[in-house]
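Student: Sequence below, structure please.
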Amino acid sequence: MAAPAIEGAAVTALRSVMFRVRQSAERAGTRPELVRVVAVSKTKPVSLIRQVYDAGHRCFGENYVQEIVDKVPQLPEDIEWHFIGHLQSNKVKTLLAGVPNLAMVEGVDNEKVANILDRVVSSLGRNPLNVLVQVNTSGEASKSGIDPSGCAALAEYVKLHCPNLVFSGLMTIGMPDYTSTPENFRTLLNCRLEVCKALGMAEDQCELSMGMSGDFEQAIEMGSTNVRVGSTIFGPREYTKKQPN
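Tutor: You can find the predicted model right below:
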């Protein structure tokens, strides 16, 4: 009998998150509808995702290729899926073939992955895929993402050499304990300035994906257009075994 209570809690939490997003956007002088909330459902069962879907949410994110490929066929086709974090080049085809409604990859962190994504999108006959360049703003050696000094060059590479990808902006993942907040946000804002100058883009055309459960409100107030909220909606993650990428 515990499951319905957990699922009910997720829907209540979603509503709370959406209210907090609206408040943060208003404080930032941003229209709330311009801030996308990605409900990060990794390690969570399909039944729980379905409850949040039934409450009206459509954008969900996953971090592991096998997990998202397993879940997608069990859920409605109008979900807007985001793949979040480092994508291994040998998993690209599995991801794109297994998730026909993949809306975005957050993020591309090197030219090799960009090239493979581009080729596979073309070979599958898919529409161009939105991608964000992942930037390692916290400087952790263990963290994926390109160094901030290389973000403009990688963004330019994607835009000029990957016709089946749509460079949509930048993303970053801060430290797990949030001690890199808000410095990593400032770094990503600076990266956006460099990228927009290099590509001749307007800043409002370059998305910023920054902010998670512990700092999404501050991220929105600093300019984030895409926040990734997992445990605040779904509860603590349940790692029963090592997850494959």
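Student: all contacts plus neighbour counts: C-alpha atoms, from now on.
Tutor: OK.
Student: got the end-to-end distance for stretch 193-207?
Tutor: 12 Å (Cα to Cα, to the nearest Å).
Student: Give me the contact list for that stretch.
Tutor: 132, 151-153, 155-156, 168-170, 192, 224-226 (Cα atoms under 8 Å, 6 or more residues apart in numbering).
Student: Distance from the chain centre to that stretch, please.
Tutor: Taking Cα atoms, centre = their mean, to the nearest Å, one finds stretch 193-207 lying 19 Å from the centre of the chain it belongs to.
Student: for comparison, sequence B:
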Amino acid sequence: MAAPTVEGAAVTALRSVLHRVRQAAERSGRTQEQIRVVAVSKTKPVSLIRQVYDAGHRSFGENYVQEIVDKAPQLPEDIKWHFVGHLQSNKAKTLLGGVPNLDMVEGVGNEKIANHLDKAVSNLGRKPLKVLVQVNTSGEESKSGIDPSSCLGIVEHVRLRCPNLEFAGLMTIGMPDYTSTPENFRTLLNCRAEVCKALGMAEDQCELSMGMSGDFEQAIEMGSTSVRIGSTIFGPREYAKKQQN
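Tutor: Okay, here's the model as predicted:
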């Protein structure tokens, strides 16, 4: 019997992840349909993404502007692309101009990037862009994101000062090894409670993007509505050349 191809392995891995997501969702009292799985395809070829797409998946994520701008035009337009992580403000125009089907930016960690995204959306005349505010729940200086104590301020800025952005919720990257403790997730839950109370929003209208390959089941059990899965679906990253944001 022939060994499974890499593409076949990715589709098999996706099905396994979706099964685990369904089980974790049920443990949290929700259904699988209430949890978005963003397949983060960083460093992976378009051919491999296409295999996962052909298996029925539609939400994909990238971490580098040049990579998503290169890949998106080669793939179907109904993909819902997520840009995940730190975005340099001077790359906002390139990102939005190069990816017309960009569905969401995860996440906005300061007012400067919010303003640049808002301006870029306006200049392109595209529909409002959904954004998640990035919260630095682990307190690491190396991590982007707003301090939890300042979370409400940037959310208010996006909602009141950025008419071309749609505040969709909150996100966190997690710990250095990309697994998080319940305390990290609890911090994001507390931020959501504060934001929703102050703005009169229902909590189920504020997404929580938390959980990656190493901790997504725990994240879902604690209330995550969106998880970002990379290596568990696609295999180890392939850093053949230096990536640039």
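Student: so what number do they get for TM-score?
Tutor: The TM-score (TM-score structural alignment, normalised by the length of the first structure) is 0.97; 244 aligned residues with a Cα RMSD of 1.2 Å.
Student: before we move on, the earlier item: please flag which of the contacts of stretch 193-207 of the first structure sit within strands.
Tutor: Taking DSSP state E as the definition of strands, the contacts of stretch 193-207 of the first structure contribute 132, 168-170, 226.
Student: Please report the distance of the aligned partner of residue 40 of the second structure in the first structure from residue 235 of the first structure.
Tutor: Taking TM-score structural alignment, residue 40 of the second structure has residue 40 as its aligned residue in the first structure. Residue 40 of the first structure sits 11 Å away from residue 235 of the first structure, going by Cα to Cα.
Student: of those two, who's got more company?
Tutor: residue 40 (27 against 15; other Cα atoms under 10 Å).
Student: related to what we said a few turns ago, just send the ones in strands among the contacts of stretch 193-207 of the first structure back as a markdown table, with distance to residue 185 of the first structure and neighbour count too.
Tutor: Converted to a markdown table, these look like this (distance: Cα to Cα, whole Å; neighbours: other Cα atoms under 10 Å):
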| residue | distance to residue 185 of the first structure | neighbour count |
| --- | --- | --- |
| 132 | 15 | 27 |
| 168 | 17 | 20 |
| 169 | 14 | 24 |
| 170 | 11 | 28 |
| 226 | 12 | 22 |
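Student: of the residues you listed, closest to residue 86 of the first structure?
Tutor: When these are ranked by distance to residue 86 of the first structure (Cα to Cα), residue 132 comes first, at 11.2 Å.
Student: quick one on the thing from earlier: so which of the ones in strands among the contacts of stretch 193-207 of the first structure is the closest to residue 20 of the first structure?
Tutor: residue 226 (13.9 Å).
Student: re earlier: now the match of residue 40 of the second structure: how far from residue 245 of the first structure?
Tutor: 15 Å.
Student: and if you look at residue 118 of the first structure?
Tutor: From residue 118 of the first structure across to residue 245 of the first structure, the span is 20 Å (Cα to Cα).
Student: what residue of the second structure takes the place of residue 31 of the first structure?
Tutor: In the second structure, residue 31 of the first structure lands on residue 31 (TM-score structural alignment).
Student: didn't that match look like it was pressed against residue 25?
Tutor: Yes. Between residue 31 of the second structure and residue 25 there is a contact under Cα atoms under 8 Å: 5.4 Å.
Student: So which of the two has more stuff around it?
Tutor: residue 25 (25 against 14).
Student: what's the more buried one in contact with, if anything?
Tutor: 31-32, 34-35, 220-221.
Student: what do you get if the cut-off is 7 Å, keeping everything else the same?
Tutor: Neighbouring residues of residue 25 of the second structure by Cα atoms under 7 Å, 6 or more residues apart in numbering: 31-32, 220-221.
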